[in-house]
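Trainee: With the input below, show me the fold.
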Amino acid sequence: MLSRTADHLFWMARYTERAENTARMLDANYQMSLLPQSEEYAALGWRAMLSISELAGIYCAAHPTLASLEVIEFMTSDRDNLSSIINCLRAARENARAVRGSITTELWETLNTTWLDAQRMLADGVLARDPCEFLEWVKFRSHLSRGVQLGTMVKDEAFYFMRLGTFLERADNTARILDVKFEMIEQHGGGNAQPLAQSLDYYHWAALLRSVSGFEVYRKVYRDVITPERIADLLILFADWPRSLAASLEEVRQILARVRNVRSAQAEAMAIKLHEHVCASRIGDILRGGLHGWLTNFLARVNELASCVSGDLLVPLAPEPDAAPASMHQA
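Mentor: Below is the predicted model:
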């Protein structure tokens, strides 16, 4: 397969997954902001989300206040925010259009309809009326596109490059969603998550689990009260759940073995090493050493892996001054 074609397929899937995960992060924060809490703590949640998404500077340059609806609009419909949901859906559609002959008609129509309907919904004022309606719709359309992909595509190189983009993006975003919550706790609790966690309302943690479709999974696996340690364990180490870091990296490792070329040995080695690092970790050791630091290191390594994949298998990412990391933009 031509590297340019593979590149479009990879980013088509990655932007679709990014739109979904941005919707998940926003939904979790919005649901938490509706619960009884101080204004300071509510603002901390939005600030942490923007910081971990590496968008705090862009947001603050255009918005003097940190209001929930302003953050939601910035992250969903702002055309100047390259990682906003509407820009991700547009980019996914444009990448699909560029390789129209490599995907099925059903998949193209799903992505194209998603882009058209998203513009209509935003123009109709869905964010002012009910932000959760739009965020749930974005998640549903992402599920739909993956289902159409699985149900209509031949499992050839095109299929696997799409899957590669999906799971690299998922690993990055699952780590960010988890980091948003725990960074709030560490900032508010002086770096020790447990004392503050004990005083937080049950519904805060339930909202976090629901944001990653993990509430029922948590109940099935742990059959006990919700604790931050077990939430971290589920999102990081539980390999049988498809949104965990361990599961995402296992998929990346297997896919790279299928699409390897003469230059991709380094990317494969990096994926194997990172997967082994995650699987060898223990949640108690991670928390004692500081979850935020562990996740920051993980995100740096995932971004490095993504850049290596681009250099070895796709169209290399061109560095740009004052640009966000490779995980945030397509070159």
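
Trainee: alpha carbons only for contacts and neighbour counts from here, please
Mentor: Noted.

Trainee: tell me, how many neighbours does Trp71 end up with?
Mentor: Slight slip there: residue 71 is Val, not Trp. 20 (other Cα atoms under 10 Å).

Trainee: gap between it and Arg120?
Mentor: 20 Å (Cα to Cα, to the nearest Å).

Trainee: likewise Tyr59?
Mentor: 24 Å.

Trainee: And the two? Which one has more around it.
Mentor: Each of Tyr59 and Arg120 has its neighbours counted (other Cα under 10 Å); Tyr59 has more, 20 against 12.

Trainee: quick one: the more buried one and Glu73 touch, right?
Mentor: No. The pair Tyr59 / Glu73 is not scored as a contact, 10.7 Å apart, by Cα atoms under 8 Å.

Trainee: does the most centrally placed residue in the chain belong to a helix or a strand, and which?
Mentor: The centre of the chain sits closest to Asn173, judged by Cα atoms, centre = their mean, with a distance of 2.6 Å. When secondary structure is defined by DSSP states H and E, Asn173 falls within helix 157-188.

Trainee: Work out the gap between that helix and the centre of the chain.
Mentor: 4 Å (Cα atoms, centre = their mean, to the nearest Å).

Trainee: Report the next helix or strand after that helix in sequence order.
Mentor: Following helix 157-188 toward the C-terminus (DSSP H and E): helix 193-199.

Trainee: Tell me the first helix or strand C-terminal of that following helix.
Mentor: That would be, after helix 193-199 and using DSSP H and E, helix 202-211.

Trainee: Next, the structure of the following sequence, for comparison with the previous one:
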Amino acid sequence: MMLSRTADHLYWMSRYLERAENLARLLDVSFSLSLLPQSQGARAEMRAPLVITETLDRFSARYPKLTAEALLQFMALDRDNPASIISCIRHARENAHAVRGKITVEMWENINATWLEAKTFEANGIANVGDFFDWVKARSHVFRGIAYGTILRGDAYSFIRLGTFIERADNTARLLDVKASLIAQANKDNPQDAQDYYAWSSLLRALSAYEAYVEMYREGVEMRSVTELLVLSPRLPRSLCACLDAICKIVAQIEGDNGRLVQREAHLLLNDLRFTEVDEILEHGLHEYLSECLVEINALGNTIDEAYLRVA
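Mentor: Modelled structure (predicted):
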């Protein structure tokens, strides 16, 4: 079993990189939906990243008005915002630097280069928003590919992957919850089938799930099927079920006996997802169900911290 401090750095290095990618995905879809012609929910769409990251009060204290430019600066390049993309990349790089001896040279060079390029964006500004979001996602993909192809299979690799899937599960639940609430409110105020379709499609694209949806479902894009895919599908890499399945397999591979409670909690969450039908979720209430999932994912994260990462 590796030292708790080392495991902690590897775990959070991975979480921060995944978080930066998720922020880019979230901002991308929010900017797209806010530009819909005669969009009734444009302001709500721009507020969504602040609500999901719980930084609305911090933003309001610093910016007198919610604009696309202010939101981009705050969520992408503001180092004083701990939830910004550049802050996540900086934290990931700091954690990687602390464990350079446990990751490969290629992994370190990739994450260090990402940080240097991020500082270039900070200095020069973002010329093209879409290109910037694609760059963030690509750097995250490249790092995961390098890790998969170069690092020894052992506890270091396990903690890197564990951080990725905990963060991904949390993000999928948050994004689906907030977006579903926004779409429901927009329909209540001004029902528009075309805009509703575009909103659900954009959510799927934000989670790289649109192509999978088209392959699996014959009907148009609608709430029930989107929920089933993003929550219950074991085949979609970013679904809650797939993330929990990966977490269960990862913790089973970590050496030592500390993870017994982690394994139990993770398997309980996974089994609940495996034996739940989408109609049960919708009958219970999607917001209520996802809120409970977020509490359980957060509790699992705390158990991971106590079992593996807390320095005695």
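
Trainee: Just the TM-score for the two chains, thanks.
Mentor: Remark: TM-score between the superposed chains equals 0.94 [TM-score structural alignment, normalised by the length of structure 2]; 311 aligned residues with a Cα RMSD of 1.9 Å.

Trainee: returning to what we had before: in the superposed pair, what's the mean gap between the helix holding Asn173 of structure 1 and structure 2?
Mentor: Once the two models are superposed, helix 157-188 of structure 1 sits on average 1.0 Å from its counterpart in structure 2 (mean Cα distance after the TM-score superposition for structure 1).

Trainee: Over to stretch 54-74 of structure 1 now: how far is its first residue from its last?
Mentor: End-to-end distance (Cα to Cα), stretch 54-74 of structure 1: 13 Å.

Trainee: how much distance is there from it to the middle of the chain?
Mentor: For stretch 54-74 of structure 1, the distance to the chain centre is 19 Å (Cα atoms, centre = their mean).

Trainee: One more: stretch 291-304 of structure 2?
Mentor: 14 Å.

Trainee: Give me the residues contacting that stretch.
Mentor: Residues from elsewhere that reach stretch 291-304 of structure 2 (Cα atoms under 8 Å, 6 or more residues apart in numbering): Ile166, Ala169, Asp170, Ala173, Arg174, Asp177, Gly259, Leu261, Val262, Glu265, Ala266, Leu269.

Trainee: Would you mind measuring from the counterpart of the last one in structure 1 to Asp224 of structure 1?
Mentor: Pointing back at Leu269 of structure 2 there. Structural alignment (TM-score structural alignment) places Leu269 of structure 2 against Leu274 in structure 1. Using Cα to Cα, Leu274 of structure 1 is found at 30 Å from Asp224 of structure 1.

Trainee: So between those two, which is more surrounded?
Mentor: Neighbours were tallied for Leu274 of structure 1 and for Asp224 using other Cα under 10 Å; the higher tally belongs to Leu274 (20 against 10).

Trainee: in the helix or strand where the more buried one lies, what's buried?
Mentor: Under the criterion of DSSP H and E, Leu274 of structure 1 resides in helix 265-280. Within helix 265-280 of structure 1, the residues scored as buried using 16 or more other Cα atoms under 10 Å are Ala265, Ala267, Glu268, Met270, Ala271, Ile272, Leu274, His275, Val278, Cys279.

Trainee: do stretch 55-68 of structure 1 as well
Mentor: Leu55, Tyr59, Ser68.

Trainee: same check, this time on stretch 71-86 of structure 2
Mentor: 71-79, 81-86.

Trainee: the helices in the stretch 51-200 of structure 1, which residues?
Mentor: Using DSSP state H, counting those that start in this stretch, the helices of the stretch 51-200 of structure 1 run over residues 56-62, 68-76, 85-98, 105-123, 126-129, 131-152, 157-188, 193-199.

Trainee: Which among those is found nearest to Ala257 of structure 1?
Mentor: helix 157-188 (10.4 Å; Cα to Cα).
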